[in-house]
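*Asks:* Structure of the sequence below:
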Amino acid sequence: MTKNEINAKDEGLDLAKRMAEEEEGIGRKPKGASKYVIPTIAVLWSFFQLSIASWLILDSTFIRAIHLAFALLIVFLNYPLFKKTRLGLKFLSTTTRIPICDYVIGIVAAFSGLYIAIDYAGLATRYGTPIMRDIIFGALLVIFLLEASRRVIGPALPIIALAFTLYAFLGPYMPDIIAFKGVSLNRYIGQMTMSTEGIYGIPLDVSATIVFLFVLFGAMLDKAGAGHYFIQLALSLLGGFKGGPAKAAIMGSGLTGLVSGSSIANIVTTGTFTIPLMKKVGYPSTKAAAVEVAASTDGQLAPPIMGAAAFIIAEYVNVPYIEVIKAAAVPAFASYAALFFITHIEASKLGLKGMQRSELPAFGKTLMSGVHYLIPLLFLLYELVIARHSPELAAFNAIWVMAIIMLFQNPVRAFMNKEPLGPAFKQSITDIFSALAAGGRNMVSVALATASAGIIVGVVALGLGGLITQIIDTISGGNIHLMLVITAIASLIIGMGLPTTATYIVMASLTAPAIVTIANFQDFAVPLMAAHLFCFYFGILADDTPPVGLAAYAASAIAKSPPIPTGLQGFMYDIRTAILPFMFIFNSDLILHNVNSWPRGILIFVMACIGNFAFASATQGWFVARNRFYEIPLFLCVTFILMRPDAVSSWIGIPHDQRYWMYPVGLLIYGLLYLMQRPRIPNR
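*Replies:* Model (predicted):
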């Protein structure tokens, strides 16, 4: 490797690292004593969240207010007003110190967030008739919240929230089709800042009570070194197969994605290792980066954690979280299975082989070297799935297990290496506090996204819900298929500028009830869970959708590939995920709705995987050999039959309860396609 290549690689890694730091809440890096201010506040926030999960009993409104206050304070201390110097005022963009003005703004913003808790009794008695003080602090909260969101998330979410706010006031002056009676300033401030129907609504509650603990758990795993372990374990298992590093990237990213709510952080954690290895065995840089993008983006789909939005789904749909896990299981794992198949297809196209066994870590040794990282994950699964504890209790208990492991892993290694134990214990304690600080930093964007999206939810709750359904019904002409396409495209567009959680909240608030209602108009029942998962899926897919696709930019920085082609290739890989929401909207078997039998659930899963394989072959132009044009419709037929046996059975007059007899038909066509292509298999 030449010096220029090494420098280019280092620059790419630095860019990806900077993107990951921004995603994980690292803005300023002050020097001197002030460098401890932000980590200290973040650690205190983590201790507060652990306290309310264990011994501290507070009213839910107080918890939401304190949660938001911590987030606002950290933002104004951690992120400068501008990224670049403007008007010659360097202190507005400095990253090496915290200006006095940001201390003042941060404290005032935090106080405005706490105002509902400070004067809780008074606000409760004058809801609907706020006094001037209430209006001032309410307006300050809205302004500071939108500015904080702009600093962390970017301008998209504040602009959308402002658009909805303006709509609430200017509704009477709008065209007839979107006209709204409008609201007064008193009603707006009351709804947004004096009740739990706006900023302090369900999304912020989920962020404050559940999501923080899971984010903290993920931060602890990361600081303990689990990310590197997962990728080494994946390489030891899969690296020797055809296109092995790509398969290892999928497995490693999937395991990391179980506890990471960030596509970019996932890419930097695993892609740093896997993208160079993929390029080494022959994957072009664009495809190597695209595989990592697709694998990391879909990490948020995989149960049992699924990012912040999944916990909000449970609250909105009013079901136990285990029901969300159940509903998400088949589509998520079918999507990952198809991505494995796609990497196999790409390796077959390129004539690639796996890595030499001598280059790979030994599986047994690798497994045992980090088996302690699996203990808290397995314990978390036990708490959620078998013990059926609440998500917050499950996460809290898993955190304690993780903390014990972090405390003793360095001393155990030191003892085995015959090194001093004192420095090892000191390093363990430092790692724990570093994880507590990282957990607080990581949560800032989620807390602000949920709070800012609460403004949009609050405006909808002011009486726009029925009007939005009517507007969507008019635009789609009452056609449920067209409405789903419009919803998917809108989610992708909005998601280009918003985090996954915010995209889901916005789209679910606007469209999920409309999907169910319009389907009912057509005498077709769509489970509410399916409508929410539909919005969730396309919010996630926005992470790799060009021209923005921040996940693609992070991966391309590591691979030194062009970002737009990387995003396009990643999106082509993710098309196999994009069809799943359209399928489970019409076939609720895929989300195991009213499916309570293990054999039946496994059958549905296996058929969904094969159907997704067929779709991948149709879109990637390859099965076991290069497709011919007349084979593509046959692959699409297999996909439709295996994912929509209900539709095919109804067309030919088979009763609904006998729909699974369509599966053998789909498998027969799939087998015929194999026999057709078998003579054309390349000899390599």
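
*Asks:* hey, let's count contacts and neighbours off CA atoms from now on
*Replies:* Fine.

*Asks:* Could you point out the longest helix of this structure?
*Replies:* Criterion DSSP state H: the longest helix present in the chain is helix 421-459.

*Asks:* immediately after the host helix or strand of residue 287, which helix or strand?
*Replies:* In this assignment (DSSP states H and E), residue 287 forms part of helix 285-297. Downstream of helix 285-297, the first helix or strand assigned by DSSP H and E is helix 307-317.

*Asks:* Kindly calculate the angle that that next one makes with helix 421-459.
*Replies:* Counting by axes from the mean of the first three to the mean of the last three C-alpha atoms, to 10 degrees, helix 307-317 points 40 degrees away from the direction of helix 421-459.

*Asks:* Alongside the first, I'd like the structure of this one:
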Amino acid sequence: VVLVWFLMIELKSPGLSAFWATVLMIFIMLTQHAAKGVFRKSHDVVNDLKLGLIDVIDGFATGARNMIGIGVATAAAGIIVGTVSLTGIGQVMVEFVELISGGNLMLILIFTAVISLILGMGLPTTANYIVVSSLMAPVIVELGAANGLIVPLIAVHLFVFYFGIMADVTPPVGLASFAAAAVSGSDPMKTGLVAFFYSMRTAVLPFLFLFNTELLMIGLDHPVDVVIVVVVSTIAMLIFAAATQGYFFARSKLWESAALLLIAFTLFRPGFWLDMIAPPYENLPATTIVEDAANMPPETSILLDVEGISIEGDEVSKSVMLPLGPAASGEDRLYHAGIGIRNEDGRIYIDDLVFAGPAEKAGLDFDFEITAVKVEADRPAKEVFFIPAFLLLGGIIVLQRRRKRSEDALGTA
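*Replies:* Got it, this is the predicted structure:
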């Protein structure tokens, strides 16, 4: 829980998140026997703490042994990662995916998912994640930004990781399918095909991670928001399962299954319909970027539209989100984001770039023009679309329960 909290809620680095999770585990192991003694009304605290210390020492030894296999897999995967970094194949893959997709965002994500499936075949879980995330996560970030999709990096990693893990049940390799077939004594290829068929039903979920990051508890500031997201998502998953299985309160008709899928989609991503009515962002002139940065709340980010010519001579036009840090003057907060600017005849250009800063990591370069500052538009809450979804759901429930009673009456007659 602590690891997930630090990664997804606090957005801390993987190393720091793992450190605090490990510290908590050590504390639990040290005190678990003493805690049990309290409930059992045993008062030998010293002996209980000794037992806890022995558990911690044994845990260190077991962890070291288990890390041998992970270390070998990580080292082997590091060869691939190093090859990608040194040869520039990552940029080639970005250009390849962009070329065959024609710049269409959904096609970009679909092709990325297919490549993640292919890359994940035959690899153990740890090496699978390292290879797939190293190759494909930058692809989604760069091409998504070029298409106006700004998502947290954790969501991108979960997207490619999901499809990388699905490779374990994807024929013709399907390591997990072969293992399951060996246990059950069935045909490995048939097992893989059935497992792949059932797994593909949930292939829509990683796309929802990107388009609705609230499902990952990102951007939720109030406990009530968390409760709403959890409850609505649970209902949506049940509806999605009912739609794909063709049975809700009774056997569903084709139009009822389609309606249930529509309801599940609306509950998972209500912002889709709101975006069709009102755009999520409005553009402010870039000339006010200093004032806008100064007026934004502390520890927030600024969303910019930029364009320019890369060092390779390619035209670049994309949106980037840069962290502004604590409250300060506009110039200082922009410098915290990694850029210094200049104004030439009412046009704003990047004049300074902090080495290894957020802006440079986002792919910005000297003399890129900032064309607009994007701010969230004032529009209705997206949850308003839950109302027609639940009304339609209620109508389907009434129809199916009525049909079920009729079928039961005929069966008993």
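
*Asks:* and the helix holding residue 287 of structure 1, which stretch of structure 2?
*Replies:* On structure 2, no counterpart of helix 285-297 of structure 1 exists by TM-score structural alignment.

*Asks:* what about that helix, distance to the chain center?
*Replies:* 16 Å (C-alpha atoms, centre = their mean, to the nearest Å).

*Asks:* Go through that helix and flag the buried ones.
*Replies:* Buried positions in helix 285-297 of structure 1, judged by neighbour count with 16 or more other C-alpha atoms under 10 Å: 285-297.

*Asks:* which ones are touching the corresponding residue of structure 2 for residue 589 of structure 1?
*Replies:* Using TM-score structural alignment, the partner of residue 589 of structure 1 in structure 2 is residue 214. If a contact means C-alpha atoms under 8 Å, 6 or more residues apart in numbering, then residue 214 of structure 2 has 220, 229 as its contacts.

*Asks:* Ok, residue 383 of structure 2 next?
*Replies:* residue 270.

*Asks:* Quick check: the counterpart of it in structure 1 vs residue 329 of structure 1, distance?
*Replies:* Mapped onto structure 1 by TM-score structural alignment, residue 383 of structure 2 lines up with residue 660. For residue 660 of structure 1, the distance to residue 329 of structure 1 equals 20 Å [C-alpha to C-alpha, to the nearest Å].

*Asks:* circling back: which helices and strands does the helix holding residue 287 of structure 1 pack with?
*Replies:* On a contact count with 3 or more C-alpha pairs under 8 Å, 6 or more residues apart in numbering; DSSP states H and E, helix 285-297 of structure 1 meets helix 244-257, helix 263-266, helix 272-281, helix 321-350, helix 550-559, helix 563-586.

*Asks:* Out of the ones you listed, flag the one nearest residue 165 of structure 1.
*Replies:* In terms of C-alpha to C-alpha, the element of those nearest to residue 165 of structure 1 is helix 550-559, at 27.8 Å.

*Asks:* and residue 165 of structure 2, what does it touch?
*Replies:* 117, 120, 125, 128, 129.

*Asks:* switch the cut-off to 7 Å
*Replies:* 120, 125 (C-alpha atoms under 7 Å, 6 or more residues apart in numbering).

*Asks:* Now do the SS call for the equivalent of it over in structure 1.
*Replies:* Pairing criterion TM-score structural alignment: the partner of residue 165 of structure 2 within structure 1 is identified as residue 540. Under DSSP: H, G, I helix; E, B strand; the rest coil, residue 540 of structure 1 falls in the helix class.

*Asks:* returning to what we had before: and the match of residue 383 of structure 2, how far from residue 592 of structure 1?
*Replies:* For residue 660 of structure 1 relative to residue 592 of structure 1 (C-alpha to C-alpha), the value is 14 Å.

*Asks:* In structure 2, which residues correspond to the host helix or strand of residue 62 of structure 1?
*Replies:* Per DSSP H and E, residue 62 of structure 1 falls inside helix 60-78. Helix 60-78 of structure 1 corresponds to no residues in structure 2, going by TM-score structural alignment.

*Asks:* Would you mind listing the buried residues in that helix?
*Replies:* 61-78.

*Asks:* Which parts of the stretch 301-413 of structure 2 are strands?
*Replies:* 315-325, 339-344, 347-353, 369-376 (DSSP state E, counting those that start in this stretch).

*Asks:* could I get those as JSON lines with distance to residue 290 of structure 2 and mean neighbour count?
*Replies:* Shown next, in JSON lines, are these (distance: least, C-alpha to C-alpha, whole Å; neighbours: other C-alpha atoms under 10 Å):
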{"stretch": "strand 315-325", "distance to residue 290 of structure 2": "11", "mean neighbour count": "19"}
{"stretch": "strand 339-344", "distance to residue 290 of structure 2": "9", "mean neighbour count": "17"}
{"stretch": "strand 347-353", "distance to residue 290 of structure 2": "11", "mean neighbour count": "18"}
{"stretch": "strand 369-376", "distance to residue 290 of structure 2": "10", "mean neighbour count": "19"}
